[in-house]
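Undergrad: Build me a model:
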Amino acid sequence: MAKLSNSKKSEIKTRRSAPLATPSDLSAKATTDISGALNGVLADVFALYLKTKNFHWHMSGPHFRDYHLLLDEQGDQLYAMTDPLAERIRKVGGNTLRSIGHIARLQRISDNDAEFVEPLDMLAELREDNKSLAARLREAHNVTDEHRDIASSSLLENWIDETERRTWFLFESGRREVS
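TA: As a prediction, the model looks like this:
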């Protein structure tokens, strides 16, 4: 193994210790507020994604195929939110989630580790979780509006619409048949 010169060692040390200070025209308070709100949303999105996939993997019953496909589609939609959310946090100068533990500390969507959940109970639980996520998205939107972060607000508006659609589909899919 080749020996590094002192200048190379210094260069590597400098690169390793450089702070993640993305330049932004937003104030430090705006960066803190927006990052905090969006990280909370991101934690909930990851929690809801995993719960949706859990229910997708453990679905059973006479409507298996329809529910299985619905939850797969919804899981994909949730997962698609994660990277744009995290990158938006970095674009405004913040730091984003770093671990499962970090997600657990911030999430408000509760986990479900039950061995068996009835299919209609799965749909009802996910419906309520999506309603909660829509409320958290609106709270984050209030923060981004307050700081005139138009780009984050725009993303949140689309995700509110997608979340309301998931809530609607879960509601309609979970309706009990009337005899």
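Undergrad: Going by C-alpha atoms from here, please, whenever you check contacts or count neighbours.
TA: Noted.
Undergrad: secondary structure class for residue 21?
TA: coil (DSSP: H, G, I helix; E, B strand; the rest coil).
Undergrad: Please look at it and residue 93 and confirm they touch.
TA: Yes: counting by CA atoms under 8 Å, residue 93 is a contact partner of residue 21 at 5.9 Å.
Undergrad: of those two, who's got more company?
TA: Per other CA atoms under 10 Å, whichever of residue 21 and residue 93 has more neighbours is residue 93, with 23 against 12.
Undergrad: Please generate a structure for the following sequence too, so the two can be compared:
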Amino acid sequence: MDHKSRIDIGIPESDRVKIAEGLSKLLADSYTLYLKTHNFHWNVTGPMFRTLHLMFEEQYTELALAVDVIAERIRSLGANAPGTYQAFAKLTSIEEPEGVPEAKEMIRQLVQGQEAVVKTARALFPRVEKAGDEASADLLTQRMQLHEKNAWMLRSLLE
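TA: So this is what the prediction gives:
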């Protein structure tokens, strides 16, 4: 077949395109946070090493699964998912670290990263809700809940 199959899931194409664009930002933030968390897992040192090493591993493992779910939702909406460092760098709101920060700075940066993902998801929510895209709304709700919890747990280590 050399023609594209029409997508008829009850969401207008213009809404699907805009939702996929927003999910692409969520994917970029999630992948960038994955990479940052994995980097910090490898390079953390200090008295909280074991705690942070294990916590960071739990978080990057969950993010590795999440990026697949987000990318598959983008594809379900009929768009291509971004998948290169170049594309992610253009779309993400998360800054890459300079060098290898101290453990507490790693935690602080990861709190900011977790919160950035929440803000990206929350910004898309009204468009998803207006379009009646319950599947994307469910995905966003789950991501916000998880990242808010992760931010709280990380923030608790700084108090």
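Undergrad: Nearest the geometric middle of the first structure, what residue?
TA: residue 45 (2.5 Å; CA atoms, centre = their mean).
Undergrad: Now do the same contact list for it.
TA: The contact partners of residue 45 of the first structure, by CA atoms under 8 Å, 6 or more residues apart in numbering, come to 78, 79, 81, 82, 133.
Undergrad: Next: residue 67 of the first structure.
TA: Residues near residue 67 of the first structure by CA under 8 Å, 6+ apart: 56, 59, 173.
Undergrad: Give me the contacts around stretch 126-145 of the second structure.
TA: 11, 12, 15, 19, 70, 73, 117, 118, 121, 122, 125.
Undergrad: Of all the residues in the helix ranked longest in the first structure, which ones are buried?
TA: As assigned by DSSP state H, the longest helix anywhere in the first structure is helix 28-57. Using 16 or more other CA atoms under 10 Å as the burial criterion, the residues of helix 28-57 of the first structure that qualify are 30-56.
Undergrad: quick one: the helix or strand just after it aligns where in the second structure?
TA: With elements assigned by DSSP states H and E, the helix or strand that comes after helix 28-57 of the first structure is helix 64-91. Mapped onto the second structure using TM-score structural alignment, helix 64-91 of the first structure covers residues 49-76.
Undergrad: and what of stretch 28-47 of the first structure?
TA: Mapping stretch 28-47 of the first structure onto the second structure (TM-score structural alignment) gives residues 13-32.
Undergrad: on average, how far is that stretch from the matching bit in the first structure?
TA: Its aligned residues in the first structure lie a mean 0.6 Å from stretch 13-32 of the second structure after superposition (mean CA distance after the TM-score superposition for the first structure).
Undergrad: returning to that earlier point: what do residue 21 and residue 93 of the first structure both touch?
TA: By CA under 8 Å, 6+ apart, no residue touches both residue 21 of the first structure and residue 93.
Undergrad: Under the alignment, what does residue 154 of the second structure map to in the first structure?
TA: Correspondence of residue 154 of the second structure to the first structure, assessed by TM-score structural alignment: residue 170.
Undergrad: so which strand or helix has its match?
TA: Using DSSP H and E, residue 170 of the first structure falls within helix 150-173.
Undergrad: residues of that helix that come out buried?
TA: For helix 150-173 of the first structure, a neighbour-count test (16+ other CA under 10 Å) marks 152-153, 155-156, 159-160, 162-164, 166-167, 170-171, 173 as buried.
Undergrad: Next, the mean deviation of that helix compared to the second structure.
TA: Counting by mean CA distance after the TM-score superposition for the first structure, helix 150-173 of the first structure comes out at 0.7 Å.
Undergrad: tell me, how many neighbours does the residue lying closest to residue 44 of the first structure once chain neighbours are set aside end up with?
TA: In space, and not counting its chain neighbours, residue 44 of the first structure is closest to residue 107: 4.9 Å by CA to CA, 6 or more residues apart in numbering. When neighbours are defined as other CA under 10 Å, residue 107 of the first structure has 20 of them.
Undergrad: And residue 107 of the first structure, how far from residue 17 of the first structure?
TA: Using CA to CA, to the nearest Å, residue 107 of the first structure is found at 30 Å from residue 17 of the first structure.
Undergrad: Then residue 63 of the first structure?
TA: From residue 63 of the first structure across to residue 17 of the first structure, the span is 54 Å (CA to CA).
Undergrad: and the two? which has more neighbours close in?
TA: Shown here are residue 63 of the first structure and residue 17; by other CA under 10 Å, residue 63 has more neighbours (12 against 8).
Undergrad: Cheers, nothing more for now.
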